[in-house]
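**Student:** Sequence plus the predicted model coming up.
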Amino acid sequence: MSEQSTKRLAALREKMAATNTGLIAIGPGSHMDWVLGFHPHPDERPCLLLIAPEKEAFLMPVLNAEGSREFTDIEFFNWADADGPIEALNQTLAAIGATAPGKVALDETMRADFALLLIDALPADTERTFTPETLGALRMRKDSAEYKKLKMNAGIADRAIQTAFSKVKPGMTETDLAAEIRAHFSSEGASPQFWIVGAGGNGAFPHHSASERVIQEGDAIVIDIGGRKQGFPSDITRMAVIGQPPEGYGQIHSIVEKAVQAALKAAKPGVPAKEVDAAARGVITDAGYGEYFVHRTGHGMGIDGHEPPYITATSDTVLEEGMVFSIEPGIYLPGRFGIRLEDIVILREDGPEILSSLPRDVHVVRL
């Protein structure tokens, strides 16, 4: 087992002790990636990493065993299609001393049939919860290695935005511009993950993707993109305008920028996440556009592009040093345009460090 995995399992067991958790069950996915640095192929065959206070083991489909063994020395309890997983699961629980764990924390992203299989194998009075107090709490605070990968990806996304700025022109379609963005990510060895290009009225749909709409003079364009390299993602939103901005654009861009600044100022260790949302939302509401800010102020980012902490109006999550999240307020005017400005930050002792180096100013295409 790697030094990193050993440290993370130790930290996880400290959280288990503090929360009186007798078993953590993790399916193939990002939680397993965080703990072990890999996960077996995810399919319909039950595969679980089961972690008890003293020992851990895998319930492992035979088909995945050989390919997984090169990544970990954790004990496997294999099962074949001809036999089914139940006997192997009972053996796994017995081997790690978790036949009656008292409280089990389930990976909230695992398949429901995996979870039900495990629940049925445990005593009926077992308390069931999910991972936010244990594994989730640890994942929210990024270490230096995670920071470096996130920072690297932010730089790639900056350059992809700059490519979009250099290529955008009237007459091309949203999908044409999206193709230029994807090509840039690929040119730097990153896998393109998403490409929102919303011109004119399409920019008023926060999760518009890219369509065959032709970009025209006077369009304000939302460009929200992300890629992935070395297991970590990027996410950034910037604005472009073709020629003369639409009426009222400058004023609204200024309001959204002030909302970003208010959220950045509010984001400190010890502050509830909802106070950061309130800071951004208050600026937009006070300016008379509250009804047009239709989503949360931000989301966490790490192995997953969207993960805790979530910067919402109701989140009581207390922000801590090392947490990484987006700040992305927006105003969306139906039929006219939308403006969203997004940066990913890591929280330091004295406040947020922005991972991007790209200014939030609108890029104006001169005609």
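**Tutor:** Noted; the coordinates are in hand.
**Student:** drop to CA atoms for contacts and neighbour counts, all remaining ones
**Tutor:** Will do.
**Student:** if I look at A267, how far off is F325?
**Tutor:** To F325, A267 is 10 Å away according to Cα to Cα, to the nearest Å.
**Student:** Buried residues in the longest helix that the chain contains, which are they?
**Tutor:** Longest helix in the chain, counting residues (DSSP state H): helix 144-167. Residues of helix 144-167 classed as buried by neighbour count (16 or more other Cα atoms under 10 Å): 146-147, 149-165.
**Student:** what about A98, distance to E54?
**Tutor:** Distance from A98 to E54, counting by Cα to Cα: 10 Å.
**Student:** Comparing these two, which shows the higher neighbour count?
**Tutor:** Between A98 and E54, A98 has the larger neighbour count (other Cα atoms under 10 Å), namely 24 against 11.
**Student:** Is it correct that that one is in contact with T21?
**Tutor:** No. At 10.7 Å, A98 and T21 do not qualify as touching, with contact defined as Cα atoms under 8 Å.
**Student:** could you pull out the helices for this protein?
**Tutor:** Shown for the chain, the helices assigned by DSSP H span residues 3-18, 30-36, 62-69, 86-95, 112-121, 135-139, 144-167, 174-187, 249-266, 273-286.
**Student:** One more to weigh against that first structure:
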Amino acid sequence: MEEFLMNRTERIERVLRRMAAERIDTLIAFSNAKHHLARTNLAAHLMGYRALGESALVLRGDGSQRLIVTPAYDVERAALRRPELPLTAGDDLAAALAALLRQRSPGRMATTGLGAMPHDLAVRLLDIVGKDALAFDAAVNEVTAPKTDEEIANARKAVAIAEQTHEHMLAYARAGMRECDLAVEMNLYSKGLGANDSFLMLSGGPHQQGVGASSNRPLERGDVIIAESTPAYDGQFGQICRSASVGAPSDVLAEKYALLVRAMAAGIKTVRPGVKVSEVAGAVDAVLIDAGYEEKYNHPPYMNRRGHGMGAGSIAPGDIAVENQTILEEDMVFVVHPNQYLPETGYLLCGEPVRVTASGYESLSRKWAELGVVGA
């Protein structure tokens, strides 16, 4: 049986230890109910529940917890998902929080997620917690970066769905099909495999400047389809990045895609606990520089980042970029993708998700990226 560093109990205990160190009596983690691949939602991260409406987890220094959910009818779903948590249901988060804090003095308070709440609601919540409440987002993110065993298992399932959806795309796509119709088919297919959400970026063309929204343009022979496939399983996202030629690829396209695969492999093979994120990104960049692409190609507009963490919840370790000095920890999960514009081919996508293990990395995908081919 695989050993993991963290479950939800340990995640809460880490936060409690940090609260004690900072002399915080009550932490209120707010959720705006927006659960996104690349945005932090620490309330969902702590409670293990993705509410339908604005919600809050109230965590006391003695370890007691209470989840406030809106709208009121979401309490039934919350009770099924988090049966061990005391629940308060209502249609007005601010009013419910104020009533709860009147029942027992909160002492010194800290918050997470307050700045992401809708403005009018945030004003009311700030009036309740007071302007002296400490913003605790960075502290909580720092001590809870590793995924739990449940989240890792769900990430594996999400990645498996992404891979199966990509295989379906290779069999289904053809010249004459509109990009948007292919995107709809892929989203529906991933949902049929069990994805509860699907964030897909897909476009096609003979020489693309980047991946964009799927249009009504028909695919043509000689196009390259580029796709970031990011389904979520039980709220945890997993991503793969793939490219496929419509018809047989040119020798140049095959050569340049193989270059990006080598760059990706160099970055992934750098992954282990104690390594800085900047070193992973630097390993990717080095392969491209060695291949003759000058330094400018390692910056926008030719690329954006060399990967990123995967929500929903925490997106640690953040963007895989040379500026990011975050130290990798065991059980962090992220995608390494040297997605890149090359002058000979246009923009190409190539990326794999990994988990940091005690001695290195685990690839969450069954098979690494290779240039696909669809019928012309």
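**Tutor:** The structure has been received and is ready for your questions. In this text the structure is predicted, and so the values were computed from the model without any measurement.
**Student:** related to what we said a few turns ago, pick the most buried one from the helices of structure 1.
**Tutor:** Greatest average neighbour count among the helices of structure 1 goes to helix 273-286 (a mean of 23), per mean count of other Cα atoms under 10 Å.
**Student:** so what secondary structure elements neighbour it?
**Tutor:** Applying 3 or more Cα pairs under 8 Å, 6 or more residues apart in numbering; DSSP states H and E, one finds that helix 273-286 of structure 1 contacts helix 249-266, strand 307-311.
**Student:** For that helix, which outside residues touch it?
**Tutor:** Helix 273-286 of structure 1 has contacts (Cα atoms under 8 Å, 6 or more residues apart in numbering) with 255-256, 258-264, 266-267, 290-291, 293, 296-298, 309-319, 329, 331.
**Student:** how far off helix 249-266 does that helix point, in degrees?
**Tutor:** Counting by axes from the mean of the first three to the mean of the last three Cα atoms, to 10 degrees, helix 273-286 of structure 1 points 150 degrees away from the direction of helix 249-266.
**Student:** what's the neighbour count on the counterpart of A369 of structure 2 in structure 1?
**Tutor:** Mapped onto structure 1 by TM-score structural alignment, A369 of structure 2 lines up with R360. R360 of structure 1 has 17 neighbours, counted by other Cα under 10 Å.
**Student:** unless I'm mixing things up, R360 of structure 1 is touching E328, no?
**Tutor:** No. R360 of structure 1 lies out of contact with E328 (Cα under 8 Å); the separation is 11.2 Å.
**Student:** Give me the common contacts of these two.
**Tutor:** In contact with both R360 of structure 1 and E328: L341, using Cα under 8 Å, 6+ apart.
**Student:** For Q208 of structure 2, see how far away P338 of structure 2 is.
**Tutor:** For P338 of structure 2, the distance to Q208 of structure 2 - Cα to Cα - is 16 Å.
**Student:** For those two, indicate the residue with more neighbours.
**Tutor:** Using other Cα under 10 Å as the criterion, P338 of structure 2 and Q208 rank with P338 on top: 31 against 20.
**Student:** which ones are touching the residue sitting nearest the centre point of structure 2?
**Tutor:** Note on structure 2: the residue nearest the mean C-alpha position is M310, at 2.0 Å, using Cα atoms, centre = their mean. M310 of structure 2 sits next to 37-38, 236-239, 316, 333-335 when contact means Cα under 8 Å, 6+ apart.
**Student:** Next: I152 of structure 2.
**Tutor:** With Cα under 8 Å, 6+ apart, I152 of structure 2 has these contacts: 331, 333.
**Student:** What lines up with it in structure 1?
**Tutor:** So, by TM-score structural alignment, I152 of structure 2 is matched to Y147.
**Student:** same thing with L52 of structure 2?
**Tutor:** Using TM-score structural alignment, L52 of structure 2 sits opposite H41 in structure 1.
**Student:** so how far is A112 of structure 1 from that match?
**Tutor:** According to Cα to Cα, H41 of structure 1 and A112 of structure 1 sit 17 Å apart.
**Student:** I'd say F337 of structure 1 and P206 touch.
**Tutor:** No. Taking contacts as Cα under 8 Å, F337 of structure 1 lies outside contact range of P206: 10.4 Å.
**Student:** hmm, back to that, report the contact partners of the match of L52 of structure 2.
**Tutor:** By Cα under 8 Å, 6+ apart, H41 of structure 1 lies in contact with 28, 64.
**Student:** if I look at it, how far off is C47 of structure 1?
**Tutor:** Following Cα to Cα, the distance that separates H41 of structure 1 from C47 of structure 1 is 9 Å.
**Student:** Now list whatever residues contact both of these two.
**Tutor:** With Cα under 8 Å, 6+ apart, H41 of structure 1 and C47 have common neighbours P28.
**Student:** Spell out which residues sit in contact with the equivalent of E328 of structure 1 over in structure 2, please.
**Tutor:** Using TM-score structural alignment as the criterion, E328 of structure 1 maps onto H337 of structure 2. Listed by Cα under 8 Å, 6+ apart, the contact set of H337 of structure 2 reads 241, 264, 305-307, 349-352.
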